[in-house]
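S.K.: the sequence isn't on hand, but the structure is:
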């Protein structure tokens, strides 16, 4: 298990009602910290609701980060030690339908959070989460490194690149609270209810006996389990609290996890069983990158962070979570079990699945 902290740290997570947010809150709680959250209302059926997360938080605040004054008031009232800024409009296709909302939330919302953190004397570290899609994508086979140029063709990618550059500018222009940027890849895990995102779309279809339709089955993405990604974010936060880490960091999986969308869907169908399968979706679709990969060597060498789950493990843990909850298991208990199993893992462990099996039934 992860050792108990010498001093309990109070974290504020923006976007804690989304997908990563509840996992992050429960991971922090398992490590002995206290957590507040600031976000919009959760989606129906969200992990936030199913895990009864509101009962476990110091503060559960409903704030739209586009509202600068409300954001400042909320962060000052929560008085956290660390802010992890996850809140975003995070869907590519939604960004085509609602570009203004996407730019306002992802770019100006990030500015509002940066200003709020600067105005909150309690905050000692700030981690701003962007995405692998901030890089100017030229479909190169090598993973992008932190010094590669930023860009973005679709509104989502462009808005997150803007948030990334804005944060870099803020750090250089207004030195104060130690702030770092974390760029994650395609994250999967149990409890995601987002529309037009691969794994929840697959699960929704497989649970109802339908064949999901894939827009770009040959597209390659870096697939990473949510706990590996969040552990990277917290490794960065720990570095900031210790006096280092002010930089940009890729938090992505190894090359064995750069896998075509169709192969992910096939593995998920095989794990689900019952004849599950997928089909191609015909027609024209808005632009999405064909090949996108991160190089996380810098975080590995300078922060000592490592992925603990490979590609197959990440998909297996995700489908296992969804299968068990679909069959009636308590989402909070299953999430806690997977967190406990993750904390026992070393990346070199050979028997990941059996370790997880031994922890089933614990709380």
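M.R.: Everything's here; your move. Just so you know, these numbers come straight off a predicted model, no measurement behind them.

S.K.: for the rest of this, base every contact and every neighbour count on C-alpha atoms.
M.R.: Noted.

S.K.: quick one: buried residues of stretch 271-287?
M.R.: For stretch 271-287, a neighbour-count test (16 or more other CA atoms under 10 Å) marks 271, 272, 276, 277, 278 as buried.

S.K.: hmm, I typed the wrong one, I wanted stretch 172-189.
M.R.: 177-189.

S.K.: all helices of this protein, in order?
M.R.: For the chain, the helices defined by DSSP state H cover 20-30, 47-50, 68-78, 92-97, 99-103, 109-118, 155-173, 198-207, 226-241, 261-272, 297-303, 311-326, 331-344, 352-359.

S.K.: of all those helices, which lies closest to residue 248?
M.R.: helix 155-173 (8.4 Å; CA to CA).

S.K.: show me which residues of that closest one are buried.
M.R.: Of the residues in helix 155-173, 155-168, 170-171 count as buried by neighbour count, 16+ other CA under 10 Å.

S.K.: second one coming, line it up with the first:
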């Protein structure tokens, strides 16, 4: 099998590539990545000899057409994904998430290639803290930021291309990922690397916002289950029943790293900060037989801490610039 992975030098994509090379020797992986600030070829250094790497933009139609024509499956991870960045400059999110997805869909339509689209639970908006409901594939879209609205737009393009043109496509909307190779601007790695540096973690607002956490390796095993056994045209929600509020995440990190549970600082909340996400992944489990391998969020968090401690050479070059940017924002 020849698999084209867009965004394969980013967080989730790089982990997908590592996992595929490790567990599926019969699959040849080609990575297409523009290597923006969130993508780093160093994330693929350990598997570089086993894959084909192409630096390029998913909106480059001739390049995309050539690579799609050489593939059996396209798995589309590439996206601008950081909410804070989308609030300060929305255009890159429109360019990559909407125009890029359109470019890929046209290519898979021309070549008749199987396509899987990676998306987010943020397209559904948020839930109240005391609401027992969870997101399902029938939940109406209600995005609240330029990031989530462009991801919702890309999802709708996929649905239209499947229905109108017969594209062999599926979609997955996943809850918040964590694990190795995640940029230090993101919530969990930022707090871990702050603690490694002896800096107190920072928590938006009062820390009541709830996210449904899943280890990136569990996400990627679910993606393979959908690619191999999923029903064309279906949307599958990926989650590991990992609802935890941000305050508890920080307190657990502090405890695991040998610090007092209250050794953090509150900073101003970001605009439009969604209150709660929660995924109902029952279809994925019952229809495709998928289950997460990490038994608890705490176990996955401990493994993630170990990875950042052991891989300072990977994240250190990004740290100073990230904290300088947050300092200008008062966060």
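M.R.: Nice, I can see it. Not measured: the values here are computed from a predicted model.

S.K.: can you pull the TM-score for these?
M.R.: Taking TM-score structural alignment, normalised by the length of the second structure as the basis, the two superposed chains have a TM-score of 0.87; 309 aligned residues with a CA RMSD of 2.2 Å.

S.K.: quick revisit: can you redo the buried residues of stretch 172-189 of the first structure as TSV with distance to residue 267 of the first structure?
M.R.: Below are those laid out as TSV (distance: CA to CA, whole Å):
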residue	distance to residue 267 of the first structure
177	44
178	41
179	38
180	35
181	32
182	29
183	26
184	22
185	19
186	16
187	16
188	13
189	14
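
S.K.: wait, which of these is closest to residue 195 of the first structure?
M.R.: For those, the residue nearest residue 195 of the first structure by CA to CA is residue 188; the value is 13.5 Å.

S.K.: which residues does the equivalent of the closest one over in the second structure contact?
M.R.: With TM-score structural alignment as the criterion, residue 188 of the first structure lines up with residue 178 in the second structure. Shown in contact with residue 178 of the second structure (CA atoms under 8 Å, 6 or more residues apart in numbering): 188, 213, 214, 215, 216, 304.

S.K.: neighbour count added to these, as a markdown table?
M.R.: Shown next, in a markdown table, are the contacts of residue 178 of the second structure (neighbours: other CA atoms under 10 Å):
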| residue | neighbour count |
| --- | --- |
| 188 | 23 |
| 213 | 26 |
| 214 | 26 |
| 215 | 27 |
| 216 | 22 |
| 304 | 21 |
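
S.K.: find the pair from the buried residues of stretch 271-287 of the first structure with maximum spatial separation.
M.R.: Longest distance between any two of those is 13.3 Å, between 271 and 278; criterion CA to CA.

S.K.: what are the contacting residues of stretch 290-305 of the first structure?
M.R.: Stretch 290-305 of the first structure has contacts (CA under 8 Å, 6+ apart) with 132-133, 137, 139-145, 185, 216, 218-222, 232, 235-236, 239, 245, 249-254, 258, 306.

S.K.: give me the buried subset of these.
M.R.: Among the contacts of stretch 290-305 of the first structure, the ones that count as buried by 16+ other CA under 10 Å are 132-133, 137, 143-145, 185, 216, 219-222, 232, 235-236, 239, 245, 249-254, 258, 306.

S.K.: who wins for proximity to residue 12 of the first structure among the helices of the first structure?
M.R.: Proximity to residue 12 of the first structure (CA to CA) singles out helix 68-78 among these, at 7.5 Å.

S.K.: now the angle from the closest one to helix 109-118?
M.R.: On the basis of axes from the mean of the first three to the mean of the last three CA atoms, to 10 degrees, helix 68-78 of the first structure is oriented at 40 degrees to helix 109-118.

S.K.: for helix 68-78 of the first structure, buried residues please.
M.R.: Buried residues in helix 68-78 of the first structure, counting neighbours by 16+ other CA under 10 Å, are found at 68, 70, 71, 72, 74, 75, 76, 78.

S.K.: what do we get in the second structure for the third one?
M.R.: When you say that, I think you mean residue 71 of the first structure. Under the alignment (TM-score structural alignment), residue 71 of the first structure pairs with residue 64 of the second structure.

S.K.: isn't that match up against residue 104?
M.R.: Yes: applying CA atoms under 8 Å as the test, residue 64 of the second structure and residue 104 come out as touching, 6.7 Å apart.

S.K.: any common contacting residues for these two?
M.R.: Common neighbours of residue 64 of the second structure and residue 104 (CA under 8 Å, 6+ apart) are residue 58.

S.K.: hang on, residue 34 of the first structure packs against residue 59?
M.R.: No: Residue 34 of the first structure lies out of contact with residue 59 (CA under 8 Å); the separation is 9.8 Å.

S.K.: more crowded one of those two?
M.R.: Neighbours were counted for residue 34 of the first structure and for residue 59 using other CA atoms under 10 Å; residue 34 has more, 21 against 17.

S.K.: the more buried one pairs with which position in the second structure?
M.R.: Aligned counterpart of residue 34 of the first structure in the second structure: residue 28 (TM-score structural alignment).
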